[in-house]
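J.: build me a structure from this.
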Amino acid sequence: MEIQPTALPDVWIIVPQLFGDHRGFFMETYHAKRYAEAGIAATFVQDNHSGSRRGILRGLHYQIRHAQGKLVRAVVGSIFDVVVDLRRSSPTFGRWVGMELSAENHRQLWVPPGFAHGFYVLSDWAEVFYKATDFYAPEWERTLLWNDPALQIAWPIPTGEDPVLSEKDRQGKRLQDADCFE
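T.: From the prediction side, this is the model:
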């Protein structure tokens, strides 16, 4: 596998090695020893899988306690995946990175604890699979407002269209009002 840095420290793109022939392909999507050697020494306790149609925007989610690290990939279709640094002590606090994850590019994204995460569906249908380092704790879940002007996230939403949001995501908090990490 290849580890590619992003503009945010500790957030990495992982490009698994793909073995293909006339039958199709094979790749390891997780190998604890190899990931630990690459700097992701996480213990995963929960796997999550979601399906969404084009134009759905999920996020930006995080847990202020029982913070989750996430290893994210699109197994069907494509998404624009976004991560925002919510660590007040970080020099990149409030900055974001975004990238396309797709079934075709096989890329994964490592999102460590301390970051908000969300995605916008680019394809007609997408399925996103992610491993988490802590269990879902709804009482500690928080939502950062996806379109907070302070973040200036360049979502690839077509002009004249609005993303489809859950009520929870519509009610997200602006960075200035959000619970953040130290």
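J.: alpha carbons only for contacts and neighbour counts from here, please
T.: Fine.
J.: helices or strands next to the longest helix along the chain in the packing?
T.: In the chain, assigned by DSSP state H, the helix with the most residues is helix 32-37. The helices and strands touching helix 32-37, judged by 3 or more CA pairs under 8 Å, 6 or more residues apart in numbering; DSSP states H and E, number zero.
J.: just checking, next helix/strand downstream of that helix?
T.: Elements were assigned by DSSP states H and E; along the chain past helix 32-37, the next helix or strand is strand 46-53.
J.: list the buried residues of that following strand.
T.: For strand 46-53, burial by neighbour count (16 or more other CA atoms under 10 Å) applies to 52-53.
J.: now for the closest residue to Glu141 other than its chain neighbours, how many residues are close by?
T.: Counting by CA to CA, 6 or more residues apart in numbering, Glu141 lies nearest to Gln63, which is 4.2 Å off, once chain neighbours are set aside. Gln63 has 25 neighbouring residues, counting by other CA atoms under 10 Å.
J.: next, the structure of the following sequence, for comparison with the previous one:
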Amino acid sequence: MQSLNNLDYASYLKNAIRTVPDWPHEGVMFRDITPLLQNPKAFRLLIDVFVHRYMDADISLVAGLDARGFIIGSVLAYELNVGFVPIRKKGKLPFTTIAEGYELEYGNATVEMHTDACRVGDRVVLIDDLVATGGTMMAGYKLLQKLGADVVEAATIIELPELKGGELIRSNGLPLYTVCSFDGA
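T.: From the prediction side, this is the model:
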């Protein structure tokens, strides 16, 4: 058992993530966070990593991307005692929305959020489980900007550097924090 003083949290959390080959398409190495979420120690450590990163950052909201960003983001918002904003796939929100389209590895998609989800000047952390091509994260970023929010940082558990999404996000002026990375798409 590792002592807390010597804990390499990134490796510990990375080891709790399952790789599923050829899903959802042949050649894709899907990074499945459900084993991490099922392990109470790993899940708590993950949330604690994010809480410690943002506890003194003067954040007013956490925005989570559909769907796994909801899991991490809502718990993080609760722990930071701030509001949570869901950014959903098109057609899932019942009130007036704004939308942003983006390209996926396999096509196009659109995300939406309520027009009253945030206010001008709100300081927001935008969170998801993984950044691959960066399309979903950039779409969420643009939505928050349209409503006048200041997106302090984007955050994910996993980055897939070969797909260059992290580079895209950073080159657009949005700082990106990732807990671990995996080689291979």
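J.: quick TM-score on the pair, please.
T.: The TM-score (TM-score structural alignment, normalised by the length of structure 1) is 0.29; 89 aligned residues with a CA RMSD of 5.2 Å.
J.: circling back: pretty sure the residue nearest to Glu141 of structure 1 sits against Arg142.
T.: Yes. At 5.8 Å, Gln63 of structure 1 counts as touching Arg142 under the criterion of CA atoms under 8 Å.
J.: distance of Met37 of structure 1 relative to Val84 of structure 1?
T.: Just so we're on the same page, residue 37 of structure 1 is Glu rather than Met. Noted for Glu37 of structure 1: a distance of 25 Å to Val84 of structure 1, by CA to CA, to the nearest Å.
J.: higher neighbour count, the two?
T.: Val84 (27 against 9).
J.: would you mark the buried spots in the strand or helix carrying the more buried one?
T.: Using DSSP H and E, Val84 of structure 1 falls within strand 78-85. Buried residues in strand 78-85 of structure 1, counted by 16+ other CA under 10 Å: 78-85.
J.: let me know the closest of those to Val111 of structure 1.
T.: Val83 (7.2 Å; CA to CA).
J.: now do the contacts for the closest one.
T.: Contacts here follow CA atoms under 8 Å, 6 or more residues apart in numbering; on that basis Val83 of structure 1 touches 60, 96-98, 111, 115-118.
J.: name the nearest residue to it, ignoring sequence neighbours.
T.: Nearest to Val83 of structure 1 is His117, by CA to CA, 6+ apart, at 4.7 Å.
J.: same thing with Gly51 of structure 1?
T.: Nearest to Gly51 of structure 1 is Glu127, by CA to CA, 6+ apart, at 4.3 Å.
J.: verify the stated contact: the one you found with Leu101.
T.: No. With contact defined as CA under 8 Å, Glu127 of structure 1 does not reach Leu101; the gap is 10.7 Å.
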